[in-house]
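1. sequence isn't available, so here's the structure alone:
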């Protein structure tokens, strides 16, 4: 009898220890990784043709992130985001990433850095005034043209702090599933629980527009897959909405081979 009680006691002790360890492992798995912190440094004003340095310092907690997967600076003139350019950074292996650009005319420009590291993505931005900047009349005209070209923009609310970064696939083959990923931010924070849809079409092939619903795979990251039946140049418009009335969209082109 005593032997039986001893066996039961030992079994219960082993079970309790296993449960404790399981709980610890579960808590560790549930812990979210620390967010990336990106300090973007861009001077507020510059002369025409002056070389302007861009610097991003990337940290995660107290650690400097020297192994980012991608750090790219996107630069565009106010009202002309679709004409912007991407500038690769130089990694100094100390958590800092730099690039530079000279602006050849007056204007208001936005510099946004896209940082992808350790499964996370963030994209702060700043503005720089070059030369005399831009007159209000021209800015107003640019916005009017943009609203005309993207007619459904007027049906939703817009946030000046909203940012979208489409991870354009490097290559797309017809007949194969292609994953589309977009990162969204609002007020420098991941935009969560949004409704994101990819609208895809090629007017030369068909007048039909296909829609792909995206799923939020992590905070602010939305993924969807689509298989193209024919090769060609396709338009991909990303629609973003949420319960607060936000409605944004941006259009891109992808080539299918």
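-> Perfect, I can see it now. Computed from a predicted model, the values in this text were never measured in an experiment.
2. okay, CA-based contacts and neighbour counts for the rest of this
-> Fine.
3. residue 200 is in contact with residue 227, correct?
-> No - counting by CA atoms under 8 Å, residue 227 does not reach residue 200; the two are 10.7 Å apart.
4. these two: which has the busier surroundings?
-> The neighbour count for residue 227 versus residue 200, taken as other CA atoms under 10 Å, is higher for residue 200 (21 against 14).
5. can you pull the contacts of the closest residue in space to the more buried one that isn't next to it in sequence?
-> Nearest residue to residue 200 in three dimensions, chain neighbours excluded: residue 236, at 4.7 Å (CA to CA, 6 or more residues apart in numbering). By CA atoms under 8 Å, 6 or more residues apart in numbering, the contact set of residue 236 is 198-201, 251-254.
6. any idea which residue sits dead centre in this protein?
-> residue 183 (2.8 Å; CA atoms, centre = their mean).
7. so that residue, which state does it fall into?
-> Classification of residue 183 by DSSP: H, G, I helix; E, B strand; the rest coil places it in strand.
8. also this one, for the comparison:
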């Protein structure tokens, strides 16, 4: 009888443990799903005249709340000439709104990025403007200027209290708009900050779940390291974002 009771108790405890583990996994998945979202409403006029002062604004919210102190840069270039782009830093107007004024000095279609980094996330919505008579932009995607691609959000999950020599999990969560960015090529570039001759280590990340990419690395010594996350999708996307990580 005692043996039967002991066996029954073991079975009950095992079932309770399994339920607890399952609930913990569900809670973790739910917590990941409910991460606040960084949103940027990038406002650019559809048209402007040559040498006209054009107002650009970006409204930045995180989890529905206005963000003050975000890192915001407006970048713009003519047609496909992105390598000769110009940048302007907007000023904060309050209530999550960042504003700058620019002028375009010739008839052309211009593309504009609003680069925004806040709360460990990065997004870069793209817009366009026709200046004067404009000029055709011959790209595969040039069809409907109203359908600008959503920005990519980069969330680097900073490890807790990493120490020299121990295995550190590096995790990055990627979203394109409201959708997880799957099947991307993600690489971590790592070097020690402030040392000119510091070697750059490259790690290929593996997609663990939809839009979540992971790699492992042992930092050789204490100090502050730079982690540059490179993201490509095999087509037009090539984005990168730098983060700092202190090893103690």
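-> Arrived safely, thanks for sending. Predicted model only: the values in this text are computed from it and were never measured.
9. by neighbour count, which of the contacts of residue 236 of the first structure wins?
-> Neighbour-wise, the contacts of residue 236 of the first structure (other CA under 10 Å) top out at residue 198, 25 neighbours.
10. and residue 115 of the first structure, which helix or strand is it part of?
-> Secondary structure assignment for residue 115 of the first structure, by DSSP states H and E: strand 107-117.
11. that strand vs the second structure, mean deviation?
-> Mean deviation of strand 107-117 of the first structure from its aligned counterpart in the second structure after superposition (mean CA distance after the TM-score superposition for the first structure): 0.8 Å.
12. report all helices and strands that that strand contacts.
-> strand 36-42, strand 70-77, strand 120-122, strand 125-130 (3 or more CA pairs under 8 Å, 6 or more residues apart in numbering; DSSP states H and E).
13. please repeat the previous calculation with a cut-off of 7 Å.
-> Packed against strand 107-117 of the first structure by the contact rule (3 or more CA pairs under 7 Å, 6 or more residues apart in numbering; DSSP states H and E) you find strand 70-77, strand 120-122, strand 125-130.
14. mean deviation of the last one from the second structure?
-> Relative to the matching residues in the second structure, strand 125-130 of the first structure has an average distance of 0.7 Å after the fit, by mean CA distance after the TM-score superposition for the first structure.
15. quick one: that strand to chain centroid distance?
-> Relative to its chain's centre, strand 125-130 of the first structure lies at 20 Å (CA atoms, centre = their mean, to the nearest Å).
16. so which bits of that strand are buried?
-> 125, 127-130 (16 or more other CA atoms under 10 Å).
17. contacting residues around it?
-> Outside strand 125-130 of the first structure, the residues that touch it by CA atoms under 7 Å, 6 or more residues apart in numbering are 42-48, 106-113.
18. then the shortest one?
-> Outside of strand 120-122 of the first structure, the residues that reach it under the criterion CA under 7 Å, 6+ apart are 114-116.
19. mind running it again at 8 Å?
-> For strand 120-122 of the first structure, contacts defined as CA under 8 Å, 6+ apart pick out 35-36, 38, 114-116, 183, 185, 188-190.
20. buried ones among those residues?
-> Listed as buried from the contacts of strand 120-122 of the first structure are 36, 38, 114-116, 183, 185, 189-190; burial here means 16+ other CA under 10 Å.
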